[in-house]
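**Q** Kindly return the folded structure for what I paste below:
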Amino acid sequence: MRPGDHRDRPCLFRNLVPLVLASASPRRRELLSLLGLEFEVFPAEIEETISPGKPPEEIVKELAHRKALTVARRFPEAAIIAADTLVVKGKYLLGKPKDLEEARQMLTSLSRAWHQVLTGVCIIYKKKESIFFTETKVKFRELSPEEIEAYLATGEPLDKAGAYAIQGLASAFVEKVEGSVTGVVGLPLSETVEVLLKLNLITPVKD
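**A** The predicted model follows:
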């Protein structure tokens, strides 16, 4: 378990209960740290197999729920935040590529095309529970084979859903975004904060 990196940052909100981020993703950790909240990091280890034919929005919600439940059993006095992200291109679901060739195929399919990024979030605190998802539409400009190869060589695509990081080097590929940018990164901050406030788990910092 690791603490969130919130030191020496302005605080917009403060905790009312202990928080645990059930994710190994450094992007989600960075996003939550932006708020100034104190939290621990405890990645959830779950089986990510899903019944065939399930809608993508149900997949991300179910996986986020599984992650939150797993970690909640370890930390019964804390509020658990878990998330799962999936990229959808037409009828294809793009998770994290298993190798460079699969990443190459994903990036080629996204070139000059719209796709959707769905992020499911589950927040659990004792008997309180909220599960939701955001959908963001993203369009890439046309990518040359040379650009794709250069991006693959950086190593950035390999642990990202859809084989790209919108907040990283792939920001140079993005032509348009409709929806939550932080949802594409891995944790929709506006919607997550709204739920944390509604469940009385955090509060704005006051002088």
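
**Q** drop to CA atoms for contacts and neighbour counts, all remaining ones
**A** Fine.

**Q** Surely residue 137 is in a strand?
**A** Yes: under DSSP: H, G, I helix; E, B strand; the rest coil, residue 137 sits within a strand.

**Q** Quickly note the distance from it to residue 13.
**A** 29 Å (CA to CA, to the nearest Å).

**Q** Skip the chain neighbours and tell me the closest residue to residue 99.
**A** Excluding its sequence neighbours, the residue lying closest to residue 99 (CA to CA, 6 or more residues apart in numbering) is residue 158, at 6.8 Å.

**Q** oh, I was asking about residue 135
**A** Closest to residue 135 by CA to CA, 6+ apart is residue 118, at 4.6 Å.

**Q** Before we compare anything, build this one as well:
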Amino acid sequence: MASSVAARPGDPGPGGAVVPVRFILASASPARLSVLRAAGVEPSVRVSSVDEDAVAAALPPGTGPTEVVAALARAKAVDVAGGLSTHPHGPGMPEDAVVVGCDSMLHIDGRLQGKPHTVEAARARWTTMAGRSGDLLTGHAVLRIADGRVVAEAEGVCSTTVRFGTPSPPELEAYLASREPLEVAGAFTLDGLGGWFVDGLEGDPSSVIGIGLPLVRALLREVGLDVAQVWSGNVG
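**A** Predicted coordinates:
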């Protein structure tokens, strides 16, 4: 895990009461939103305008896959944090909040794979990964906002090994026709139709869905927050 922190501790209030902190999810992913809601968080959703291909292309030659995923997650968090003061649906930069950026990519055959976007690309990926294993890299960047400014940040990446099954030709064509795998990292899901074709995992299931709860909890601690502070008092 790589992190950069200049923490401002989020101490409990008088008598040990939990001081709630607004959780801002810098992602449009319904799967990430579902994981957070099931885990007791009702985040505000703000979608970044980051050009992922441009960010990746601007990285130094030889940048490793973990660093690529971390850089993309941070770029999204920074973009959303920078737009909070002018967001049309909000009063401005919140006084106390965290912005969480996310990125996921499948690392297989020495290459990173994001969203395939087309049926042809998704079919080609499944042809190569069926019956094999790959590492789903999930990166998160947490920006702590206090008194209307970013006062701390932390970032990290977790890796979960995914063992893929081998769908029959009719199963694969039906899955591709559903269009579900076209806009998800690695051309598969765990919490949808793709779950039928995942034989097993070694690591954190929540990170494969899109947001790694153990990693986010650790990053919250690095910026001086307790996970209980994002369980209550959140603004939708």
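
**Q** thinking again about what came up before, number of residues surrounding the equivalent of the residue nearest to residue 99 of the first structure over in the second structure?
**A** By TM-score structural alignment, residue 158 of the first structure lines up with residue 182 in the second structure. Neighbours of residue 182 of the second structure under the rule other CA atoms under 10 Å: 23.

**Q** Tell me the secondary structure at residue 182 of the second structure.
**A** Strictly by three-state DSSP, residue 182 of the second structure counts as helix.

**Q** Hmm, residue 122 and it touching each other?
**A** Yes: with contacts counted by CA atoms under 8 Å, residue 182 of the second structure reaches residue 122, the gap being 6.4 Å.

**Q** Identify the residue of the first structure aligned to residue 119 of the second structure.
**A** By TM-score structural alignment, residue 119 of the second structure lines up with residue 100.

**Q** Tally up the residues packed near that match, please.
**A** Residue 100 of the first structure - counted by other CA under 10 Å - has 16 other residues nearby.

**Q** who's in contact with the residue nearest to residue 52 of the second structure when sequence neighbours are not counted?
**A** Closest residue to residue 52 of the second structure apart from its sequence neighbours, by CA to CA, 6+ apart: residue 72 at 6.5 Å. Residues near residue 72 of the second structure by CA atoms under 8 Å, 6 or more residues apart in numbering: 52, 55, 56, 102, 103, 139.

**Q** how far does stretch 49-62 of the first structure stretch from start to finish?
**A** Note: stretch 49-62 of the first structure ends 10 Å apart using CA to CA.

**Q** Please say which position in the first structure residue 37 of the second structure maps to.
**A** By TM-score structural alignment, residue 37 of the second structure lines up with residue 33.

**Q** Give me the residue at the spatial middle of the second structure.
**A** Of all residues in the second structure, the one closest to the mean position by CA atoms, centre = their mean is residue 102, 2.8 Å from it.

**Q** what about the longest helix in the second structure?
**A** Longest helix in the second structure by number of residues (criterion: DSSP state H): helix 65-83.

**Q** Would you check the span in the first structure matched by that helix?
**A** Going by TM-score structural alignment: helix 65-83 of the second structure matches residues 56-74.

**Q** quick one: the strands in the first structure?
**A** 2-3, 13-15, 19-21, 40-41, 79-89, 92-94, 114-125, 128-140, 174-178, 202-204 (DSSP state E).

**Q** ok, back up a step: contacts only, for the match of residue 158 of the first structure.
**A** 115, 116, 117, 118, 119, 122, 176.

**Q** Name the nearest of these relative to residue 83 of the second structure.
**A** residue 115 (25.4 Å; CA to CA).

**Q** Was I right to think residue 211 of the second structure contacts residue 32?
**A** Yes: taking contacts as CA under 8 Å, residue 211 of the second structure lies within contact range of residue 32: 5.6 Å.

**Q** More neighbours: which of these two?
**A** Comparing residue 211 of the second structure with residue 32 by other CA under 10 Å, the one with more neighbours is residue 211, at 27 against 19.

**Q** Trace the more buried one over to the first structure, please.
**A** By TM-score structural alignment, residue 211 of the second structure lines up with residue 187.
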